[in-house]
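Peer 1: Provided below are the primary sequence and the corresponding predicted coordinates.
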Amino acid sequence: MGKATGFIEYQREVPEERPVKDRIKDWQEFKTKFSEDAAKIQGARCMECGIPFCHSGLEIGGMVSGCPVNNLIPEWNDLIYKGKWEEAVKRLLKTNNFPEFTGRVCPAPCEGSCTLGLNEPAVTIKQNEYQIIEKAFAEGWMEPQPPETRSGKSVAVVGSGPAGLAAADQLNKLGHWVKVYERQDRIGGLLTYGIPNMKLDKEEVVKRRLDIMEAEGVEFVVSTEVGIDISLTELQKENDAVVLAGGATKARDLKVPGRDAEGVHFAVKFLKENTKKVLDKDNPDYISAEDKDVIVIGGGDTGTDCVATSIRQGCNSVTQFEIMPQPPEARQDSNPWPEWPKTEKIDYGQEEATELYGADPREYLIMTKEIIKDDSGHVKAIRTVKINWDKDEQGNFYPVEKEDTEKIWPADLVLIAMGFLGPEETLINAAGLEQDARSNVKANYGDFRTNLDGVFAAGDMRKGQSLVVNAIDEGRKAAKSVDQYLAE
């Protein structure tokens, strides 16, 4: 390593984000960059640790440990320290098609398994990745590089989220003709309509990558839903292979009395419509939190995005319900390194709510029992109880309601952010695709082949709801399998 004692000499630092009072007034990204000198110092903290678990991509205890795309993290950290930015870009792009996406929205399982993280704050791996790719764009190094030769083979990719785009990018680089189908009016899948603009800018970040892919020969088709506007059979006839990467967009619902009240929406609908308004400016058709008491049911990233979006829309108040217990501040003995640390985190939405309203918006160990309507059928409140978790004889956890903990919460807008159950089944049923026990398209990790000849599945549609970086990994490896199939 360039600085063998860097991890001893330097402390972990990250750039200050845009101040809350400023960023909640707009939809611009809140993340900022380091100076090059500061970035070099953070790169120097990477240890010569012998076995770098940070790029292992293992699954331990049902959670990702290390980078799923096996980023060559120690190498490009060292190159940052030495000021060899162009070489660092090449090493980064060798394993990750879209580091500008993961550098913004990935939860960084790499940092959770950083060796330095055993007894010191981990290396700023995610920030370093962000610095490298943004340097590349700023310096003009990210020029389109279309393949020199074409195979004559064509592949249709269904879905333009991170898995679909990664598969398309890899297949195009291998010389195949690729056409990506997206049912929405814009390319990007959840990158465009699932993640708010303040986390991932659509015009400045997503579009610039799509422009490169188009210039390299990838064709994009929008407002076309495979299974409705065009059949999978037609795609099979027109192409040599098909990759299904439609995501896991079937939202988990809340089955309680009053669920049919007006003003109760799935989080994904709320976020999509808001992003569309941000992009289209004059679009009046969206769900607004302005001057409303908002309750978000669900404590994950999507729930946090709903909190932050509601704040920017000018909500009166926002509360986030979490059915699980509050995580501890430090790792527990049952959650050792290099597992993903199940510790308390203050994300950007909670930070904003705390500064505005004086308290963290999250309420833990709380269960919704009823959505209460007013005389017109609109939501006016939510009835909840506090719970504890207990185990049955088989070791499965189940909630136990605590006596005398019932509470009524005023609510004008309720957003359900309880995760996803799997892919929508219109295309699956119409095409006769086999499904696994969790309703995902059945295809083994490694070859990604479905029961239909020449049809492959990748990303959340195959794996179930997961991380953007996992989707990129799936798309890359599915592309390799498709390439092998085309060569048979």
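Peer 2: Thanks, I have it. Numbers count the residues shown, from 1 in each chain.
Peer 1: please count neighbours and contacts with C-alpha atoms only from this point.
Peer 2: Noted.
Peer 1: show me what the helix or strand that contains Lys276 is packed up against.
Peer 2: Taking DSSP states H and E as the definition, one finds Lys276 inside helix 267-280. Contacts defined by 3 or more Cα pairs under 8 Å, 6 or more residues apart in numbering; DSSP states H and E place helix 267-280 against helix 190-193, helix 301-313, strand 413-416.
Peer 1: one more to weigh against that first structure:
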Amino acid sequence: MADPHGFQKFNRAEPAHRPVPLRLLDWHEVYEKAPEGQIQQQATRCMDCGVPFCHEGCPLGNIIPEWNDLVRQDRWREAFDRLHATNNFPEFTGRLCPAPCEGACVLGISDDAVTIKNVELAIAERGFAEGWVTPIKPSFDTGMKVAVVGSGPAGMAAAQQLTRAGHKVTVFERDDRVGGLMRYGVPEYKMENKWIDRRLEQMKAEGTEFRVGVSPTAADLNNFDAVVLATGTPVPRELPVEGRELEGIYPAMEYLNLQNRVCEGDTDEAAINAKGKNVIIIGGGDTGTDCFGTALRQGAAKVTQFDIRARAPKNRAASTPWPMYPLIYRTATAHEEGEYVVTGDESAAEIEALGLAKRAKGEELGSRTYSVNTVSFHGENGHVSTLRGNEVKVVDGRRVPIEDTDFEMDADLVLLALGFAGAERGGVIRELGVAFDERGRMVRDENYRAETKPLFPNFRPKVYVAGDNGRGQSLIVWAIAEGRACAAAVDADLMGETSLPVAVSPATKPLSV
């Protein structure tokens, strides 16, 4: 039984952040190691509420109260096993998930929620440090072959589950490395790619085969018994305004991809670079925030992030009552960096790295602006130089311009972080004749089976869809949950039954945060 008074003994505490001038000098993760005993204290705050809504808040159905209490009792190995029973990659979600479980925490009704995400990460890292992460090899061979197209979190989760079920699994990844947007879309200061490589070692030892730099054709896939499409939603949403064709305006993922390749050692400097430039990021979500932190590390002269939405309230909004994921004003680590105020005491190295030579004492590195709409871009010699916009308000559910709020802002680099328009439709997707809905998602049934009309004659395998390409752009925790659920559906179809666990089913479950 948990300590029913733990939340009265300890306040919510999170690991400290590295000093801003220090962390902007490199691409390492921003968090300091938690002090000895802090994680166990935080796990003790889990209060044995009786009806743990965190289960419903977590798409994976993580058994959160149980591993919290095991950590409280210093029973880390048991906590590790309990965590991995529902989550293949807790070291990924512990770093990247926005923690909808914490939004649903019962303690959060009247107090600060339990730091579930930090406890999860600590358990995962303790497992790697103690050598508990070992290959879980199948006990028998089914003789069935499964292809997984795409190696993001959904594809990786599906592949690992199907391999452990005894199938011969081959993962196809068109990029030169495995990981999807985790590797080439998420900046290394949020999650270093070495953690992906570390988990891949386990998967390869279990028997999963990875073929990188390969875009399979229908003919390639016809040799398999089942095909799982986990290709994500990489098509960026556009901004169709005057001047969009000017040089210097790019989709956010193109920009992030190039910097991540620098971090991988492929090139010395990103082809799209913010150093010394006035950078405007259009889009207030996670991708825009990732661009914010990346531009600061590249030494941008000024970074401004536009959000068309109004600034969220400090406390939970009435529109997102508990246990929904709360609409509140949040400060990401990148925004914390933007709020850093130049002191005038920075070292020469810090001035060079932070682009402070152009800044006055007391100036912030970056800023966020709310209720802003972009009207047009203008340039010189074919390159963007200014952005024109206005402030907006919501009237009868529509955003309309506010009179006399027009403005113009210098812009040397503009990054469009407006979300994604859906999955790609060419290549093998076209060959398989996959159907799409009006939102750009692949059509599938409640058992993850895709609606297809293959152009390839006598195409044999059943086709399944997992992750964002069927669900729409969502969270890493949903991708892993979908990969696990899809794997169970494939295994059941191939074998007539399955013992693989599944947290979310059917595939048509409504969208969440």
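Peer 2: Sure thing, it's come through. Here the structure is a predicted model, which means the values were calculated and not measured.
Peer 1: on that earlier part again, CSV for the helices and strands packed on helix 267-280 of structure 1, including distance to Asn283 of structure 1 and mean neighbour count?
Peer 2: Shown next, in CSV, are these (distance: least, Cα to Cα, whole Å; neighbours: other Cα atoms under 10 Å):
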stretch, distance to Asn283 of structure 1, mean neighbour count
helix 190-193, 15, 22
helix 301-313, 14, 24
strand 413-416, 20, 25
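Peer 1: which one of the ones you listed lies closest to Leu427 of structure 1?
Peer 2: helix 190-193 (18.7 Å; Cα to Cα).
Peer 1: give me the stretch of structure 2 that that closest one matches.
Peer 2: Aligning helix 190-193 of structure 1 against structure 2 (TM-score structural alignment) gives residues 181-184.
Peer 1: quick one: the matching stretch to structure 1 mean distance?
Peer 2: Following superposition, stretch 181-184 of structure 2 is found to deviate from structure 1 by 0.5 Å on average (mean Cα distance after the TM-score superposition for structure 1).
Peer 1: ok now that stretch, how far from the chain's centre?
Peer 2: 9 Å (Cα atoms, centre = their mean, to the nearest Å).
Peer 1: just the helices from the stretch 101-250 of structure 2, written as ranges.
Peer 2: Taking DSSP state H, counting those that start in this stretch as the criterion, the stretch 101-250 of structure 2 carries its helices at 116-130, 153-164, 181-184, 194-206, 218-221.
Peer 1: most packed of those helices?
Peer 2: helix 153-164 (a mean of 28; mean count of other Cα atoms under 10 Å).
Peer 1: what sits against Lys168 of structure 2?
Peer 2: 141, 143-146, 162, 207-208 (Cα atoms under 8 Å, 6 or more residues apart in numbering).
Peer 1: 7 Å - rerun?
Peer 2: Contact partners of Lys168 of structure 2, counting by Cα atoms under 7 Å, 6 or more residues apart in numbering, are 144-146.
Peer 1: that older thread, now the helix holding Lys276 of structure 1: buried residues?
Peer 2: 267-278 (16 or more other Cα atoms under 10 Å).
Peer 1: redo these as CSV? Include distance to Ala478 of structure 1.
Peer 2: What follows is the buried residues of helix 267-280 of structure 1, written out as CSV (distance: Cα to Cα, whole Å):
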residue, distance to Ala478 of structure 1
Ala267, 30
Val268, 27
Lys269, 29
Phe270, 31
Leu271, 29
Lys272, 28
Glu273, 31
Asn274, 32
Thr275, 30
Lys276, 30
Lys277, 34
Val278, 34
